[in-house]
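K.L.:
Attaching a predicted model along with its sequence, questions to come.
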Amino acid sequence: MDAVLEELKTGIRKFRMGVYPENKDTYVKAASEPQTPHALIVTCADSRIDPELITQSQPGDVFVTRNVGNLVPAYGEMLGGVSAVIEYAVTALKVRHVVVCGHSDCGAMKGLLHPEALEKMPTVKSWLKNAHAALSVASSLAKPDEEPGVLMRRLTEENVLLQIQHLRTHPSVAGAAARGELTISGWIYDIGKGEVRISEDGSRTFVPVTIQGESE
C-alpha cells in the first residue's frame, strides 16, 4: 500500500464529505460559467504556501502559477510555462492585477546564497539565474556586521522586485499596464507569522497588511 497516496485519498474523502457539500453552490457555479479570475498570483512552489487560503479566495477568483523561487524570466529569455501563464491570464482572462509573491525561509533564496548546495541540481541552478541580479543588489547593500537573516530578508525582497521588472518586459503585461487595465504588486509572506507585506505602485518598501488592533 502506498501510504502517501492513501493519505491523499483520505483528504479527498474529507473534501467530498465536508467541504464540498458545504460549498456546493459555489462549485456548481464555478463549473457552469467561464472562469473570470480578477488576479494572477505568481508564487513559489513551496508546499507551505497556499495562495487561495492566504487571500481567502473562492474557486475562480485567482489564477495561480508556482515555481521554484517565484521567478518570472524576462520575455524572450526562457519562453515556457511561466510566460504562457502570464500571457493567457492577461490576454485571455483579462486579469486586472498581478502579484509576485515571495516568502520567508525560501529554499531558492538559500540556494542563491549557497550555490554549492545546488551542485546535484543543475536544472535548479540554471533556473535561479533569473534571480542573480537580485543577489547582486542584496549583497551590495549588505553591511559588514549584519546578521545572515538580514541578508536573506533583503534578498527575498529584491528578488520580488526584480521579478516585477521582468514581468513588465512581457508584451501582454506592458500593453495592458499602458492602457490602465492592469496593476502589479509584490508580496512577502511570512509563513510563521501569517503576515503579508506588500510593495505597491512601484515602491521598494514592503508594508504589512494590518488588521484591527495592529499598527503599521
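P.N.:
Alright, I've got the coordinates. Numbering: from 1, shown residues only.
K.L.:
Only C-alpha atoms from now on, for both contacts and neighbour counts.
P.N.:
Noted.
K.L.:
Show the contacting residues for residue 161.
P.N.:
Going by CA atoms under 8 Å, 6 or more residues apart in numbering, residue 161 touches 186, 204.
K.L.:
which residues of the chain fall in strands?
P.N.:
39-44, 62-67, 97-103, 183-190, 195-200, 207-208 (DSSP state E).
K.L.:
Kindly reformat the ones you listed as TSV containing distance to residue 157.
P.N.:
Converted to TSV, the strands of the chain look like this (distance: least, CA to CA, whole Å):
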stretch	distance to residue 157
strand 39-44	13
strand 62-67	17
strand 97-103	7
strand 183-190	7
strand 195-200	9
strand 207-208	12
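K.L.:
My guess is residue 209 contacts residue 198. True?
P.N.:
Yes. Applying CA atoms under 8 Å, one finds residue 209 in contact with residue 198, separated by 7.1 Å.
K.L.:
before we move on, the earlier item: Throw the strands of the chain into TSV and include mean neighbour count, thanks.
P.N.:
Shown next, in TSV, are the strands of the chain (neighbours: other CA atoms under 10 Å):
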stretch	mean neighbour count
strand 39-44	25
strand 62-67	19
strand 97-103	25
strand 183-190	21
strand 195-200	19
strand 207-208	16
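K.L.:
also this one, for the comparison:
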Amino acid sequence: MKELLDRARSFKRRVDFEGDEYRKLTVGQFPEALFITCSDSRVIPALITGARPGEIFELRNAGNIVPPHDAYGAASGEAATIEYALEVLGVQDIVVCGHSHCGAMGALKYGADLSGLPRVDAWLDLARPALTSVLGERGEDPALREVVQLNVRNQLDVLREYPVARQTIGAGRLRLHGWYYEIDTGRIHELDEDGRFRVHGS
C-alpha cells in the first residue's frame, strides 16, 4: 500500500495538469464508449485500449454481468451507469469484455462452494441460468474460455433488452462489441457477426 500511496501523492507532479488535455476535462466528459468488464485487478481498460482520460466510461463488477432490465426501476448501479452512458453521455459503442483466468466464471464452471459468500453467490445467479449448457450438466468439462465467451454473448443479449439500448441500436446510434482478453498474452479476441471470437490484426 505504501507504494500506491506514494504514487498517489506524487501524481500531481507527474502529470501536466496545466496542459490542454486536463483543462478540457473540466468542461465535461465525452467518452467514446462504455466499457463493461470484470472487477479483476489484472484487467485495466485504459491500459488495454490505450485510452486517455475522458475517452472511456467504465462499468466493472464480478464477471462483467449486466443485470436484467427492471421495468419498475429498482436501484442498480449497473442499470444507472448504462442509462447515463446512453441517455446523457451519448456513447455510441459498448464493449462487454470477459477475460481469461476469471474467478467469477471459474466459480460457476467448477461449482465452487459459495455458501460463505452469499452476496457473490446471489450475484452470479444472474449469469448462471444462461450458462447451464456449458457448466457440465451432462458430465461435460468445458474450457473456462468457453464459459467466459458464452457469458459475454449472454450479457450482450441482456443489454439489447434495455429499452434505451434497443432504441439507440434501432436508430443506428449504438454498436455492441464482445471481447475476450487473454491476461497472459494481451491478445484481444473480438466477437464476429458469425458468433465466434477471433483475433484481428497483429
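P.N.:
Here it is on my side, so go on. Since this is a predicted model, take the numbers as computed values, not measurements.
K.L.:
Just give the TM-score of the two.
P.N.:
The pair, once superposed, lands on a TM-score of 0.90 when counted by TM-score structural alignment, normalised by the length of the second structure; 200 aligned residues with a CA RMSD of 2.2 Å.
K.L.:
ok, back up a step: ok, which of the strands of the first structure comes nearest residue 52 of the first structure?
P.N.:
strand 62-67 (7.4 Å; CA to CA).
K.L.:
State the span of the second structure onto which the closest one is aligned.
P.N.:
On the second structure, the counterpart of strand 62-67 of the first structure by TM-score structural alignment is residues 56-61.
K.L.:
what's in contact with the matching stretch?
P.N.:
31-39, 45-46, 78, 81, 85.
K.L.:
That one vs the first structure, average offset?
P.N.:
In the superposition against the first structure, stretch 56-61 of the second structure averages 0.4 Å from its aligned positions (mean CA distance after the TM-score superposition for the first structure).
K.L.:
From residue 68 of the first structure, how far off is the equivalent of residue 134 of the second structure over in the first structure?
P.N.:
In the first structure, the residue equivalent to residue 134 of the second structure is residue 138, according to TM-score structural alignment. According to CA to CA, to the nearest Å, residue 138 of the first structure and residue 68 of the first structure sit 19 Å apart.
K.L.:
which residues touch residue 37 of the second structure?
P.N.:
43, 45, 58, 59, 60, 61, 63, 64, 65, 96, 97, 98.
K.L.:
Longest helix of the first structure, counting residues only.
P.N.:
Longest helix of the first structure, by residue count under DSSP state H: helix 148-167.
K.L.:
Just the buried residues of it, please?
P.N.:
By 16 or more other CA atoms under 10 Å, the buried positions in helix 148-167 of the first structure come out as 151-164, 166-167.
K.L.:
try stretch 77-84 of the second structure
P.N.:
For stretch 77-84 of the second structure, by 16+ other CA under 10 Å, it's 78, 79, 81, 82, 83.
K.L.:
wait, what's in contact with the fourth one?
P.N.:
Pointing back at residue 82 of the second structure there. Contacts of residue 82 of the second structure by CA under 8 Å, 6+ apart are residue 34.
K.L.:
again, only using 10 Å
P.N.:
Under the criterion of CA atoms under 10 Å, 6 or more residues apart in numbering, the contact list for residue 82 of the second structure reads 34, 36, 57-59, 66, 76, 88-89, 91, 94, 159, 162, 164-165.
K.L.:
what does residue 57 of the first structure give?
P.N.:
37, 51.
K.L.:
now it: how far from residue 120 of the first structure?
P.N.:
For residue 57 of the first structure, the distance to residue 120 of the first structure - CA to CA - is 37 Å.
K.L.:
Ok, residue 168 of the first structure next?
P.N.:
Computed with CA to CA, the distance linking residue 168 of the first structure and residue 120 of the first structure is 32 Å.
K.L.:
Then residue 193 of the first structure?
P.N.:
Using CA to CA, residue 193 of the first structure is found at 32 Å from residue 120 of the first structure.
K.L.:
Also residue 36 of the first structure?
P.N.:
41 Å.
K.L.:
cool, and residue 52 of the first structure?
P.N.:
33 Å.
K.L.:
These two: who's more crowded?
P.N.:
residue 52 (15 against 9; other CA atoms under 10 Å).
K.L.:
and residue 138 and residue 68 of the first structure? which has more neighbours close in?
P.N.:
Using other CA under 10 Å as the criterion, residue 138 of the first structure and residue 68 rank with residue 138 on top: 20 against 16.
K.L.:
which ones are touching the closest residue to the more buried one other than its chain neighbours?
P.N.:
Spatial nearest neighbour of residue 138 of the first structure, excluding adjacent residues (CA to CA, 6 or more residues apart in numbering): residue 155 at 5.2 Å. Contact analysis of residue 155 of the first structure by CA under 10 Å, 6+ apart lists 109-110, 112-113, 131, 133-139, 141, 149, 161.
K.L.:
residues near the counterpart of residue 179 of the first structure in the second structure, how many?
P.N.:
Under the alignment (TM-score structural alignment), residue 179 of the first structure pairs with residue 171 in the second structure. Residue 171 of the second structure: 9 surrounding residues under other CA under 10 Å.
K.L.:
looking at it, residue 64 of the second structure is touching residue 150, isn't it?
P.N.:
No. Judged on CA atoms under 10 Å, residue 64 of the second structure makes no contact with residue 150 at a distance of 12.0 Å.
K.L.:
between the strands of the first structure, which gets nearest to residue 5 of the first structure?
P.N.:
strand 62-67 (22.2 Å).
K.L.:
quick one, the closest one and strand 97-103 angle?
P.N.:
For strand 62-67 of the first structure against strand 97-103, the angle by axes from the mean of the first three to the mean of the last three CA atoms, to 10 degrees is 40 degrees.
K.L.:
No more questions from me, cheers.
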